[in-house]
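A.B. asks: next one to model:
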Amino acid sequence: MSTKYLKRFFKPRSIAVFGASERVDSLGGLVLRNLLESGFKGPLMAVNTKGYEQVYGVTAYSSLSALPEMPDLAIICTPPDTVADLVRRLGTHMVRAAMILTGGLSMNNPMTHSSLREEVKEAARSYGIRILGPDCMGMLVPGSHMNASFAHTNIRKGRVAYVGQSGLIGTAMIDWANGQEIGFSHFLTLGDGIDVDLPSIIDYLASDPATHAILLQMDRVIGPARNFISALRAASRNKLVLVLKSGIIADGRMQPQLAEGIGHEDLVYDAALRRAGVVRVDTSDQLFNALETLTRMKPMRGERLAVLCNGMGPNALANDRLQAKQGQLAELTEATLEALAPLLPKHWNRRNPVDLNVDATPERYAQAISILSKDPNVDAILSIHAPTCMAPGVDTAEAVVKVARSTPRNLLSCWMGRESAIAARNRCNSAGISTFLTPEEAIDAFMHMVDYHRNQNAMRQTPAPYQISNAPNREKARDLIRGVRDSGRDYLLHTEACDLLDLYEIPTSNTHYAEDIDGVVSIASQLGGSVAVKALHLGNMYPFYYEKAGHLRKFDMALDLFSMQEVRHSTTKLAYRVSERYPPEALLGFAVQQMKRGFQSLQINLGITRDPVFGPLVFFGVGGYVVDALADRNLMLPPLNSALALKLVKGSRVYRIITENSYRPEQDVKNLCDLLINLGQMAVELPELKALEINPLLLNKRGLLAVDVSVSLGEAVELSVSPYPERLTEYIRLKKSGRPAVLRAIRGEDEPAHLEFYNQLSPESIRLRYFYSRGIPTHQELANWTQIDYDREMALIVTAPKLNGQGYETLGVVRAVTDADNIRAEFSIVIRDDLQGEGLGVMLMEKIIAYCRDRGTLMICGSTLPSNKGMQALAKRLGFINSYNAEEDVVDMRLMLHEPTEDWQILRLHH
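C.D. replies: A predicted model of the protein is given here:
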């Protein structure tokens, strides 16, 4: 949904409340009263069929057609069976936004036998009217003087937006925030979300200048996961986003579905939210504390924390929590220690946390904070106070508030206790200083900010160059999967699974196959040495089968067999055990390998699984026994690049084992990252791949080796993160010079070349591209330009080998950003000055036009300065209609790619 249409909800010029009366139990009456008390500036209208003349002083009308004007926003509080018809009538009167507070729309219409909810959805779509709700609490927007909700009280104006799925958690948040004197830019809950969904709201808030941070309370993802992840990724690049994810109570109708091999859906949500660059909080307390921190903290300069208190006990609690959360305690400079010394007892340990002693006065607190705030090694300060008769809380709070106003550092405060600490907390709340009940709460809140910045750094880390170019093998892999599917199987045979790994350059152990015991003995005699035998059956063709069956993998294997007598005896026992569990038609013979003992091998468990909500996931962790694998199964949404793969490895116990034991840890980690990137590519290129498990993968001084693998297949599914569009790659030659080049989509690895490209542009080219003169882009800007979300944006570049043979260079770039409804794509283009006349502009524009046309975009448009005659001529040559926009002093260029087929599309094109 295009965010510009959400303005009718958040900034309506007029509002009509349907179903408003002065009855005590009237939902519409409560909403109308809240609108009046919040000081809404525009016209208010009440609609009620009972014939009231006024409702709380607002003129009432008996029907929609009786209204003197059609409202920007209709708020519906009428009975469930009237809602769908009312939405139709609103649509015929050209009302474009409706908020439904009515609940109970899940029941069926006795006349049509369809749910009332679906009838409302269809009515809204037919007339192009946007719906928020049903069954939502409404919305509060202090900047618009609007409390269009049934909340029991209004909210203060602030910089944090709150979006929830639970109305009751929302009202509790309002009550708590008012008690803490904290405000919001927007506050709303979505209810059933049949039209205006969470991604749309996130997109709107991400572009709202009054919103500095976003808090989300959610229990599930409604709609495509890709839209949700895409919106979160875009928002978190510019604003802090925190999510409180709760579960759904199973009631027999809604049992949670889990990804194979994953014990709890929380692990999946953690991975998805981490991939989107947001911070997850686990409890409502943490959400409240996060709101406290978000509202009052200044932008972070780093994560080194100084702690001070009038006693070591609370300092120890804070330090323990900081270490448990992997935070960083600031190391104080010698100058700071010397400055603090006169304030503290001689027995002071000259370390952080700082013990001000039990007799600390308000003045000593203020002086210590002032000294710490000047230390270049300190990024933030936590001031803890425990009540004593020598350290009055309120007086100390006054001193802390005074010094906090003069320091650029973030200051958090903790006033321990209750009766004597309330006044001190209230003083800090009024002064806008974050305050907490316990040292642990303060550390948790601080670490939310730290986690956000760590996530952002990881998201913007420039990936190392990595090229996957093995097209023939990838086509063979597709043929392999297609052939198995055509045969009616939903699993790969062991030999096929090994072949699949080979096609993706994942080394596999040399495996031999036998149909019977004699065949196993014959193979073992030829191999020599110690061998391993695995009984193959229909069960262990599927990944994670041993977790489901509740028995150990060893029941299907015999290891360390030296003599032929051992081989025959053990294989016979294997055959007997398997025949007890499976019928003859499910027995698939035996696999024989030489044992891979020695070389200090580390066993790793990794592969691909599939979640019902988020689709394919790459997992990685320690291998071996089932309990070990489950305890260390880390997840990441594919596709992966080198930075994401490294983050996945570092999140596992495997990384610590490698760094402590390997004689070449960097090479081992790189090899694992390359393998994980290949697994991610498999998930991208083989959408029918349901699950793939390598267990174990051996890591030793000889490298990596997949010992065992199983693969299952299913219906093709979509990834939550749009993969790199390899299909757009095209090999070209420049028009005049004939120089060979590649036209392709941009990648994160292109950041260094993109900076070099930018530095080669003339000041005039930069002015024509950005409409103003600007300096060298920062790493953050370059990361935003190169690490794009291919689902909502496309940047195509022309790249070629440098003339000196040292690497590649970028020659030109065209970019198109498409709105959420795929109505308009806005383009921009820039070519290096020394390459004008090589035909790059035409090639890039034709490519981006074709791309937008193929994805069904209705119109591609752009703007340029009136002085940019070259761009105007190029656009006209390609079929664009150019027109001067006097209001913004630009030339607008528009090209229709498809004709609209529905009324709502026509309306969007004309607004």
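A.B. asks: drop to CA atoms for contacts and neighbour counts, all remaining ones
C.D. replies: Fine.
A.B. asks: so which bits of stretch 273-291 are buried?
C.D. replies: For stretch 273-291, the neighbour count (16 or more other Cα atoms under 10 Å) marks 273-281, 284, 286-291 as buried.
A.B. asks: what is the end-to-end distance of it?
C.D. replies: End-to-end distance for stretch 273-291: 18 Å, by Cα to Cα, to the nearest Å.
A.B. asks: run through who's touching it.
C.D. replies: 160, 173, 176-177, 215, 229-230, 232-233, 236-237, 240-246, 270, 436, 441-442, 444-445, 448, 451-452, 455-456, 459, 636-637 (Cα atoms under 8 Å, 6 or more residues apart in numbering).
A.B. asks: could I get the full set of helices for the stretch 651-800 of the chain?
C.D. replies: Using DSSP state H, counting those that start in this stretch, the helices of the stretch 651-800 of the chain run over residues 653-661, 665-685, 751-759, 763-770, 779-786.
A.B. asks: just put these in JSON lines and tack on distance to residue 295 and mean neighbour count.
C.D. replies: Below are the helices of the stretch 651-800 of the chain laid out as JSON lines (distance: least, Cα to Cα, whole Å; neighbours: other Cα atoms under 10 Å):
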{"stretch": "helix 653-661", "distance to residue 295": "36", "mean neighbour count": "15"}
{"stretch": "helix 665-685", "distance to residue 295": "38", "mean neighbour count": "20"}
{"stretch": "helix 751-759", "distance to residue 295": "34", "mean neighbour count": "18"}
{"stretch": "helix 763-770", "distance to residue 295": "33", "mean neighbour count": "16"}
{"stretch": "helix 779-786", "distance to residue 295": "24", "mean neighbour count": "18"}
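A.B. asks: for residue 31, find the nearest of these.
C.D. replies: helix 779-786 (41.7 Å; Cα to Cα).
A.B. asks: pull the residues that contact that closest one.
C.D. replies: 237, 460-462, 746-751, 754-755.
A.B. asks: go with 7 Å
C.D. replies: Residues from elsewhere that reach helix 779-786 (Cα atoms under 7 Å, 6 or more residues apart in numbering): 460, 746-748, 750-751.
A.B. asks: next one: it to chain centre, how far?
C.D. replies: 18 Å (Cα atoms, centre = their mean, to the nearest Å).
A.B. asks: report the angle between it and helix 751-759.
C.D. replies: Using axes from the mean of the first three to the mean of the last three Cα atoms, to 10 degrees, the direction of helix 779-786 lies 100 degrees away from that of helix 751-759.
A.B. asks: stretch 315-331: how far from the chain's middle?
C.D. replies: The answer for stretch 315-331 is 27 Å, by Cα atoms, centre = their mean.
A.B. asks: for stretch 380-397, same thing?
C.D. replies: Averaging C-alpha coordinates over stretch 380-397 and over its chain gives two centres that are 39 Å apart (Cα atoms, centre = their mean).
A.B. asks: one more, please, to line up against the first structure:
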Amino acid sequence: MSTQYLKRFFKPQSVALFGVTPEPDSMGRVVLKNLVEGGYSHPIYRVGEHPEHFDGVKSVASLDDLEQMPDLAVLCSDADKIPAQIEELGKRKVKAALVLGTRLSQTKYADRFAFNRALRDAAHPYGIRILGPEGMGLLVPAMKLNASYAHQNIRKGNVAYVGQSGILGTAMIDWANGQGIGFSNFLTLGGGIDVDLASVIDYLATDPYTSSLLIQVDSITNAPHFISALRAAARNKLVLVLKSNLSLLAYADRKKLLPPGVDTFDEVYDSILTSCGAVRVDSSDELFDALETLTTIKPLYGERLALISNGMGPSAMAVERLVDKGGVKLAQLQPETVAALAELTGNETTSQNPVDLNADASPEVYQKAVEILSKAKGVDALLVLHAPTQMAPSAATAEAVIKAAKRTRRNVLTSWMGRQSAIEARNLFNDAKIPTYITPEKAADAFMHMVKHRRNQTMLKETPTPVSLQLEEAKLSKAKQMVEQAMENGRDYLRHEEVTDVLELYGFECASSFYADSVEEAIKIARKLETPIAIKTLHKDNCYPFCYDDENAQRWRDLALDLTNPAELEHHVGELSRRIDERFGEQEYRGFTIQRMKRGFQSLQVCTGITRDPVFGPMVFFGIGGYSHDVRADRQLMMPPLNKSLAKAMIRRSRFYPILKQNSSNFEQHLDSLCQVLVRLSEMVIDLPHLRTLEIHPLLVNRNGLLVVDASIGLGQPVKTAITPYPEQLESRIQLRSGREVLVRPIRGEDEPRHLEFFQRLSPESIRLRYFYSRGEPNHDELANWTQIDYDREMAFIATAPRLDGKPGNETLGVVRTTTDADNVSAEFAVVLLDELQGEGLGKLLMQKMIDYCREQGTLEIMGTTMTSNLGMQKLAKKLGFENSYNAEEEAIEMKMMLNEPTEEWQRTRLAH
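C.D. replies: This next block holds a predicted model:
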């Protein structure tokens, strides 16, 4: 949806309330009171049947009696009246309606779905946007706006809270006020029938007064929009997400909502949020603690943590939690630091990390210890723990720690254990904006929030290693043909031999398999092979991926392994045949596959492949192979497209990674090969959209390399990936005036090193004309933002060609990029070329390609700004059809071109402004 009218929710210049009744505890009356007492300074209107004054605001009978139409309408009426009120507001060009909690009992609506449908039907013809229903409301301290039924107002801060549960929102307000924590914006979406979570995230991601986002999610509908918005927000702000697990659903219902082969929602959402750069919290209790961390956090430059306590018990509790949560390594203290601490404590053995100050540690000793560690090399953050004793009073010790903590740039977290004697100390920390937690475990969790955010950001911005696994056109065509032929024949799976063919087309090495339709034929083939032999029966159940049942037994009862002589062979093949006859009819029986056993060479087993989530679409999975319960316990998931860096991060999260590191004869080579496997699987998802599921199990890893022993593929209706993959179809070759052939293509993360070289070759004048000032060399984070783009939101085309100096590889010659607003109304462009390419016609070719692209995307206008001295850019813009005008305020030239005509009124309004 458009984010344009979200300004009418967050920054309304007038508000009208519907459904305000005389009862002091009615919802409408509570909302009116909150608006007035909150200090909202713009006009407030009441529309309804009760003309008397309430809270100093007089009512009017109808909208026609108002002096002006409101920016925002807040509806607290009975459910039966609300759709008609929405329609009346729409007719009068009101564009924003906040529908608060509604009771449907004793109304004409059969259920919530019928009511929501009535709201949509009323709003759609007029373009009025609805926030709700069933939400708690909206609070914006900067506007002194409290359009909610919350029992308290909120303080002003820099954290935005967006939730889907109204009741949890009121609890969050109560807790935050108790802790002295404020918000930049606070709202709950309720049903979210129109204004959705993704649109609000988009809006808040650009809010200069919001530094962090705290998001509570019950369900997600438009996965691509949500993921795109979350990725964009997490690149610039700290984002924490509380996702419920739908535990109220019956087991059978939960299974229907899970991707095939995945047992819990945790696996799905952990991977989704990690991929987007957000940090997940697991409970409302952790959400409250996370909010405290958000409001006091400093930038975390490393993970090396030092602990201080007045006894080893609290430290042990914290360290155990840190290990469970993510394997944080404690800081290794330098000899000079240990010596200083030993002089302080009188005991060198307790001066190692964690540092034990002993039960009699005075406030002065605590203060000195914090000062020593906050200056120590190799220490990035401190966790100070305290248990009350007669010798170490809680409040006095807290005051001493606060003095030391205020003198350091490093993060200092605290946990003052106890209740009665610790309350005053925790209040002191809250007033000093130093994060404090009731237990050591909670403090460890808070530190891990910071660590996970740092790790996610590092992973997202890591420069991908170039890897060329693009399938040849002939092989791709053959793979597509096999899939399409199977579906035309009415099959939603590929036969075993077809699966092997497809995998080999994508570069997988597969074990040699032989096929037989009868017992006699299977025995005949097996006798010709070198022993030991493995035979598997093929039937309707095991031709699909994830063919193990809840007892983890089904996978093995259709296999006969390690057959070494004719007698064993005949006996086991006969047994397999009898089992199949008992379980399936002849139509479900599909013969045998025979392989020579692949053992030895210190083989390790992997289970990997593709699954499909009902909401988020295709996902690649990876984990340990072998017994089914091990496989199910190690499902690491990630959304395609994958590059080598993301694949490596996925493998590192698995239980298989330490096993590989400990047992591999060539660890780096094996890790690289497994990364290529995951990238190939990602390519298969994009190339073969009918591919619903794929399971490779086992994939053997040994000194000979990687070998697929068994695999299966399930087919279904085509589904797009939630993240737009690299748009290969936009690549084109052009010829410059000099005759040099150039490839113009979308930028990729792998281009970062060449993009830095490109920037370094620009003249100071070219840099000044591009950026409007003389700037230094970009750092890694800037380059990552320039090259690792979201193709749904922005586009950058680069011109690249083989180097002329004879060195291997290509060089970047020029780049044009656009950033499009969330409504797809306006795209802002920028273009820059190497100085020696001026006059080759490259600038015009790049600009024309971008214009054509934006027009095809439905963008209404493309615009740019250049300096008055940049006559070359102004001339090029005129040639391409831009209208140039002078902006006196900015002292710059604005260039605009209409690409598509607006079709809706709000689009015309946007363009007019």
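A.B. asks: work out the TM-score between the chains.
C.D. replies: For this chain pair, the superposition-based TM-score is 0.96 by TM-score structural alignment, normalised by the length of the first structure; 908 aligned residues with a Cα RMSD of 2.1 Å.
A.B. asks: and the contacts of stretch 273-291 of the first structure, which are buried?
C.D. replies: Buried among those (16+ other Cα under 10 Å): 160, 173, 177, 215, 229-230, 232-233, 236-237, 240-245, 270, 436, 441-442, 444-445, 448, 451-452, 455-456, 459, 636-637.
A.B. asks: let me know the outermost residue of the first structure.
C.D. replies: Centroid-distance maximum for the first structure: residue 565 at 56.9 Å, with Cα atoms, centre = their mean.
A.B. asks: any idea how far that one lies from residue 525 of the first structure?
C.D. replies: Using Cα to Cα, we find residue 565 of the first structure at a distance of 11 Å from residue 525 of the first structure.
A.B. asks: I'd guess the residue farthest from the centre of the first structure is in a helix, am I close?
C.D. replies: Yes: Residue 565 of the first structure: assigned to a helix according to DSSP: H, G, I helix; E, B strand; the rest coil.
A.B. asks: residues touching it, list them.
C.D. replies: So residue 565 of the first structure contacts nothing (Cα under 7 Å, 6+ apart).
A.B. asks: if we use 10 Å, what do you get?
C.D. replies: Listed by Cα atoms under 10 Å, 6 or more residues apart in numbering, the contact partners of residue 565 of the first structure are 521, 571.
A.B. asks: chain neighbours aside, what residue packs nearest to the spatially most central residue of the first structure?
C.D. replies: In the first structure, the centroid-proximal residue (Cα atoms, centre = their mean) is residue 276; its distance is 2.0 Å. Spatial nearest neighbour of residue 276 of the first structure, excluding adjacent residues (Cα to Cα, 6 or more residues apart in numbering): residue 233 at 4.5 Å.
A.B. asks: surely residue 99 of the second structure is within a helix?
C.D. replies: No: applying three-state DSSP, one finds residue 99 of the second structure to be strand, outside a helix.
A.B. asks: got the contact list for it?
C.D. replies: Taking Cα under 10 Å, 6+ apart as the criterion, residue 99 of the second structure is in contact with 18, 73-77, 79, 82, 86, 119, 130-137, 189-191.
A.B. asks: could you rerun that using 7 Å?
C.D. replies: 74-76, 130-133 are the contacts of residue 99 of the second structure under Cα under 7 Å, 6+ apart.
A.B. asks: same thing with residue 191 of the second structure?
C.D. replies: Residue 191 of the second structure makes contacts with 132-134, as judged by Cα under 7 Å, 6+ apart.
A.B. asks: and if you look at residue 244 of the second structure?
C.D. replies: Going by Cα under 7 Å, 6+ apart, residue 244 of the second structure touches 217-218.
A.B. asks: alignment lookup: it to the first structure.
C.D. replies: The alignment partner of residue 244 of the second structure in the first structure, by TM-score structural alignment, is residue 246.
A.B. asks: and what of residue 650 of the second structure?
C.D. replies: Checking TM-score structural alignment: residue 650 of the second structure goes with residue 648.
A.B. asks: name the element that match belongs to?
C.D. replies: helix 642-650 (DSSP states H and E).
A.B. asks: for residue 450 of the first structure, same thing?
C.D. replies: Secondary structure from DSSP H and E places residue 450 of the first structure in helix 439-460.
A.B. asks: now that helix on the second structure. Mean distance?
C.D. replies: On superposition with the second structure, the mean distance recorded for helix 439-460 of the first structure (mean Cα distance after the TM-score superposition for the first structure) is 0.7 Å.
A.B. asks: which pair in the contacts of helix 779-786 of the first structure spans the largest distance?
C.D. replies: Maximum distance among the contacts of helix 779-786 of the first structure (Cα to Cα): 14.7 Å, for 460 and 746.
A.B. asks: out of the two, which sits in the more crowded spot?
C.D. replies: When neighbours are counted by other Cα atoms under 10 Å, residue 460 of the first structure and residue 746 differ, and residue 746 comes out ahead with 26 against 21.
A.B. asks: residue 797 is in contact with the more buried one, correct?
C.D. replies: Yes: using Cα atoms under 7 Å, residue 746 of the first structure makes contact with residue 797 at a distance of 6.0 Å.
A.B. asks: now do the helices in the stretch 101-250 of the second structure.
C.D. replies: Ranges of helices in the stretch 101-250 of the second structure, per DSSP H, counting those that start in this stretch, are 112-123, 166-179, 197-205, 223-234.
A.B. asks: looking at those, which is nearest to residue 898 of the second structure?
C.D. replies: helix 197-205 (24.7 Å).
A.B. asks: what does the helix holding residue 648 of the first structure contact?
C.D. replies: So helix 642-650 of the first structure is contacted by 461, 463-464, 634, 636, 655, 673, 676-677 (Cα under 7 Å, 6+ apart).
A.B. asks: again, but for stretch 834-849 of the first structure
C.D. replies: 734-736, 814, 831.
A.B. asks: can you tell me which of the contacts of residue 191 of the second structure are in strands?
C.D. replies: Among these, DSSP state E puts 132-134 in strands.
A.B. asks: please convert these to a markdown table, extending it with neighbour count.
C.D. replies: Putting these into a markdown table (neighbours: other Cα atoms under 10 Å) gives the following:
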| residue | neighbour count |
| --- | --- |
| 132 | 26 |
| 133 | 27 |
| 134 | 21 |
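A.B. asks: any chance of those residues in CSV, plus distance to residue 610 of the second structure?
C.D. replies: CSV is the format used below for those (distance: Cα to Cα, whole Å):
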residue, distance to residue 610 of the second structure
132, 36
133, 37
134, 38
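A.B. asks: and the residues you listed, which is closest to residue 41 of the second structure?
C.D. replies: residue 132 (24.3 Å).
A.B. asks: surely that closest one touches residue 101?
C.D. replies: No: using Cα under 7 Å as the test, residue 132 of the second structure is too far from residue 101 to be in contact (8.0 Å).
A.B. asks: as TSV, the helices of the stretch 101-250 of the second structure with distance to residue 806 of the second structure would be great.
C.D. replies: Shown next, in TSV, are the helices of the stretch 101-250 of the second structure (distance: least, Cα to Cα, whole Å):
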stretch	distance to residue 806 of the second structure
helix 112-123	63
helix 166-179	63
helix 197-205	45
helix 223-234	39
